[in-house]
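[1] Sharing a model that was predicted from the sequence below.
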Amino acid sequence: MSFEQLERSTAAGNPRRLYEFVRGAQRWRYTGGDRDFALDTQTYQAIAVRDDGIRQSGHTASDMLTITAPGDFEVARLYRGLPPSSEVAVVVRDVHEGDGDARVVWMGRVAGVNRPSLESTEVRCQSLDAALGQPGLRLAWTRGCPYTLYDRNCRVNPEAHRVPASLTTLAGNVVTAGIFSQYPDGWFAGGFLAWDLGEAGLERRGIRTHVGERLVLLGAGDGLRIGQAVVAYPGCGRSMSICHGKFNNAPNYGGVPGLPGKSPFDGTPLF
């Protein structure tokens, strides 16, 4: 029988819901019920997992999918402290026992994790439609540059300014490496530190301050250890002088250094 026939059947169907979480090349697969479920060459682990139902109302808050899982849910561990720098995608499939036709019924990303009790975890997921429907930020006329460093507007190539390093000490969100002291204090402030997590891809943490060989990160880093190979990328102070002197990128500067100090909307005709 086809998937549609099993769905319409009053007795022949035996539905299972499958949950897949994706971060880079890393996958976590789960299903509710009393035994694991095999689909093609993949196995979905049976745990106490369920959701509150798929909705498509067009309202972001209403269409959130909440997946409830045990307190030791592996995906939820990624969100203890700061969330991962890369999104964790969620794919929900429906299938029937004895049928290999698993239909994708929902796709989105993890938006947050709650721990209402020690025994349970709530993973709040946002659909792709809701994420795409969010309003973006508008550019404003400012003296400082409004662009995000290394983005398509800034156009600075991050690989041209990367500084590979090996960590010598690690204490919470403070890391050190000898090569950092070869750059002026503050050189990396506002930039970010990146390191490889293997199958999970690259992890990134912003750099709050830089003094000598010491960097203070915006939050502790998962997977960091002494001797860890990392790459530091310098930050930008958003001024024309820094854009030109540090990155040689003045033609792409997004601010307006000559912006008048008087507002044209203060009620006087001259400004």
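    Noted; the coordinates are in hand.

[2] make it CA atoms for all contacts and neighbour counts henceforth
    Will do.

[3] Identify each buried residue in stretch 9-21, please.
    Across stretch 9-21, burial judged by 16 or more other Cα atoms under 10 Å covers G13, R17, L18, Y19, E20, F21.

[4] In contact with T43, which residues?
    R29, D36, F37 (Cα atoms under 8 Å, 6 or more residues apart in numbering).

[5] Now render these as CSV, adding distance to A48.
    Shown next, in CSV, are the contacts of T43 (distance: Cα to Cα, whole Å):
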residue, distance to A48
R29, 13
D36, 12
F37, 14
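
[6] Save the buried residues of stretch 9-21 as JSON lines, and put in secondary structure too.
    Listed next are the buried residues of stretch 9-21 as JSON lines, based on DSSP: H, G, I helix; E, B strand; the rest coil:
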{"residue": "G13", "secondary structure": "coil"}
{"residue": "R17", "secondary structure": "strand"}
{"residue": "L18", "secondary structure": "strand"}
{"residue": "Y19", "secondary structure": "strand"}
{"residue": "E20", "secondary structure": "strand"}
{"residue": "F21", "secondary structure": "strand"}
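
[7] adding another structure so you can compare the two:
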Amino acid sequence: MKSFPASLQNHLDSGTTTLVWCWRLTRSDRTVFGFTDHDRPLAFDGTTFEPESGFTASEIRSGADLSVDAQEAEGVLTSDTITETDILDGRWDNATVEIWRVNWQDTANRALLRRGAIGQLRRGRLHFVAEMRSLAHVLGQTIGRTFQASCDADLGDVRCGVDLNDPVFKAAGTVVALSGDRGFAVSGLSGFADGWFAFGTLQWLSGANTGRKAEILSHAISGVNVIATLLEEPIRPIEVGNTLNIFAGCDKRFETCQAKFANAANFRGFPHIPGQDTVIRYAAKGDANSGAIL
């Protein structure tokens, strides 16, 4: 059971309360925002909690087990608080949240009810809905390695060791034509084999998506054109003339690690792990039945 400061408890016991909700959100870039459902700004602990965003919250869903407690907050998109651009750029993803119950007549009478993080964030044309997850959501995340045949390292990270800035694995290109929302023809890649950049990544150097990274689904040579298709449609439209850096991809197989990257010593999977077909094998009358592996 949560205990409250004596001053706040006395206020609750008085029978007539002046309590409001306050939310403090800290993004991954350490920018702090404060919101309240009160009709005027409140301030404490160096944060000003603004009412202008139209920030309102649902009831808190909570259980006695280790399931994730959740609450939804809905607000209007405004130019100076939570903007559509910030949401699209992912700046609010996994932002930390503090939920306070505050006496608006005396903000020293307050209690921190829970901490959590922004989960799913849905947006419309003029408003957003953010799911606030309790700290229990961390218990549902996979920690440690998985015993699997494919590699569990990210290409180019410390565990992998491949240098993606090597000209063999990196190229600069320019969009010369569009093919749907995710595909485009790109110059500068004529010296690379078909599929070399499939499952790789690219980073936009110019245009509306400048600075953003994207995953590549396929890379194919079609006549005189080199066509790249992204895994997901970018947040903002691709335009002819956009420049990019593109990096080779890996399908996480041991054979690819050995042949394409000459990096078999750093392969982070278990390529010789028995597959599901091994589990369902059985002895048959016509087999050798010598005691060897089936």
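    All right, it came through fine. Here the structure is a predicted model, which means the values were calculated and not measured.

[8] Quick check: TM-score for this pair?
    Overlay of the two chains. TM-score (TM-score structural alignment, normalised by the length of the first structure): 0.70; 261 aligned residues with a Cα RMSD of 4.3 Å.

[9] Only whichever of the contacts of T43 of the first structure are buried, select them in ChimeraX.
    To isolate the buried members of those in ChimeraX, using 16+ other Cα under 10 Å:
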select :29,37
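
[10] Identify the residues contacting stretch 137-151 of the second structure?
    The contact list for stretch 137-151 of the second structure (Cα under 8 Å, 6+ apart) reads 67-68, 152, 252-254, 267-273.

[11] Drop anything exposed from those residues.
    Listed as buried from the contacts of stretch 137-151 of the second structure are V68, D152, K252, R253, F254, F267, R268, G269, F270; burial here means 16+ other Cα under 10 Å.

[12] who's in contact with the fifth one?
    If I follow you right, that is F254 of the second structure. S150, C151, A264, F267, G269, P271.

[13] Relative to L244 of the second structure, which of these is nearest.
    L244 of the second structure lies nearest to C151 out of the contacts of F254 of the second structure, by Cα to Cα, at 27.1 Å.

[14] Who's the closest spatial neighbour of the closest one, skipping the chain neighbours?
    G269 (4.0 Å; Cα to Cα, 6 or more residues apart in numbering).

[15] And the helices in the stretch 1-150 of the second structure?
    6-13, 84-88 (DSSP state H, counting those that start in this stretch).

[16] Including distance to K213 of the second structure, could those helices go into TSV?
    Shown next, in TSV, are the helices of the stretch 1-150 of the second structure (distance: least, Cα to Cα, whole Å):
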stretch	distance to K213 of the second structure
helix 6-13	48
helix 84-88	13
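
[17] residue nearest the centroid of the second structure?
    Centroid-nearest residue in the second structure, with Cα atoms, centre = their mean: D93, separated by 6.4 Å.

[18] Please pull up the equivalent of that one in the first structure.
    Aligned by TM-score structural alignment, D93 of the second structure pairs with E87 of the first structure.

[19] so its match touches R23, yeah?
    Yes - taking Cα atoms under 8 Å as the definition, E87 of the first structure is a contact partner of R23 at 6.8 Å.

[20] Mean per-residue distance, the helix ranked longest in the first structure versus the second structure.
    Counting residues, the longest helix in the first structure under DSSP state H turns out to be helix 240-247. Compared with the second structure after fitting, helix 240-247 of the first structure deviates on average by 2.7 Å (mean Cα distance after the TM-score superposition for the first structure).

[21] in that helix, what counts as buried?
    Neighbour counts over helix 240-247 of the first structure (16+ other Cα under 10 Å) mark M240, C243, K246, F247 as buried.

[22] One more: stretch 29-49 of the second structure?
    V32, F33, G34, F35, T36, D37, H38, L42, T48, F49.

[23] Please enumerate the strands of the stretch 1-150 of the second structure.
    Listed in chain order, the strands of the stretch 1-150 of the second structure (DSSP state E, counting those that start in this stretch) span 19-26, 32-36, 42-44, 47-50, 56-57, 70-76, 96-103, 110-123, 127-134.

[24] can you redo those strands as CSV with distance to G191 of the second structure?
    Listed next are the strands of the stretch 1-150 of the second structure as CSV, based on distance: least, Cα to Cα, whole Å:
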stretch, distance to G191 of the second structure
strand 19-26, 45
strand 32-36, 47
strand 42-44, 60
strand 47-50, 55
strand 56-57, 55
strand 70-76, 49
strand 96-103, 45
strand 110-123, 41
strand 127-134, 45
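
[25] And these: which comes nearest V176 of the second structure?
    Minimum separation from V176 of the second structure across the strands of the stretch 1-150 of the second structure (Cα to Cα) falls at strand 110-123, 32.1 Å.

[26] Give the other helices and strands that that closest one contacts.
    If contacts are counted by 3 or more Cα pairs under 8 Å, 6 or more residues apart in numbering; DSSP states H and E, strand 110-123 of the second structure sits against strand 96-103, strand 127-134.

[27] picking up where we left off before, ok, which pair from the buried residues of stretch 29-49 of the second structure is furthest apart?
    Between any two of those, the greatest separation by Cα to Cα is 18.7 Å, found for V32 and H38.

[28] can you tell me which residues contact the corresponding residue of the second structure for H244 of the first structure?
    Correspondence of H244 of the first structure to the second structure, assessed by TM-score structural alignment: Q258. By Cα under 8 Å, 6+ apart, the contact set of Q258 of the second structure is A264.

[29] hang on, the earlier thing: just put the helices and strands packed on strand 110-123 of the second structure in CSV and tack on mean neighbour count.
    CSV is the format used below for these (neighbours: other Cα atoms under 10 Å):
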stretch, mean neighbour count
strand 96-103, 20
strand 127-134, 21
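
[30] TSV please, covering those strands and showing distance to F199 of the second structure.
    Output for these, formatted as TSV (distance: least, Cα to Cα, whole Å):
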stretch	distance to F199 of the second structure
strand 96-103	31
strand 127-134	31
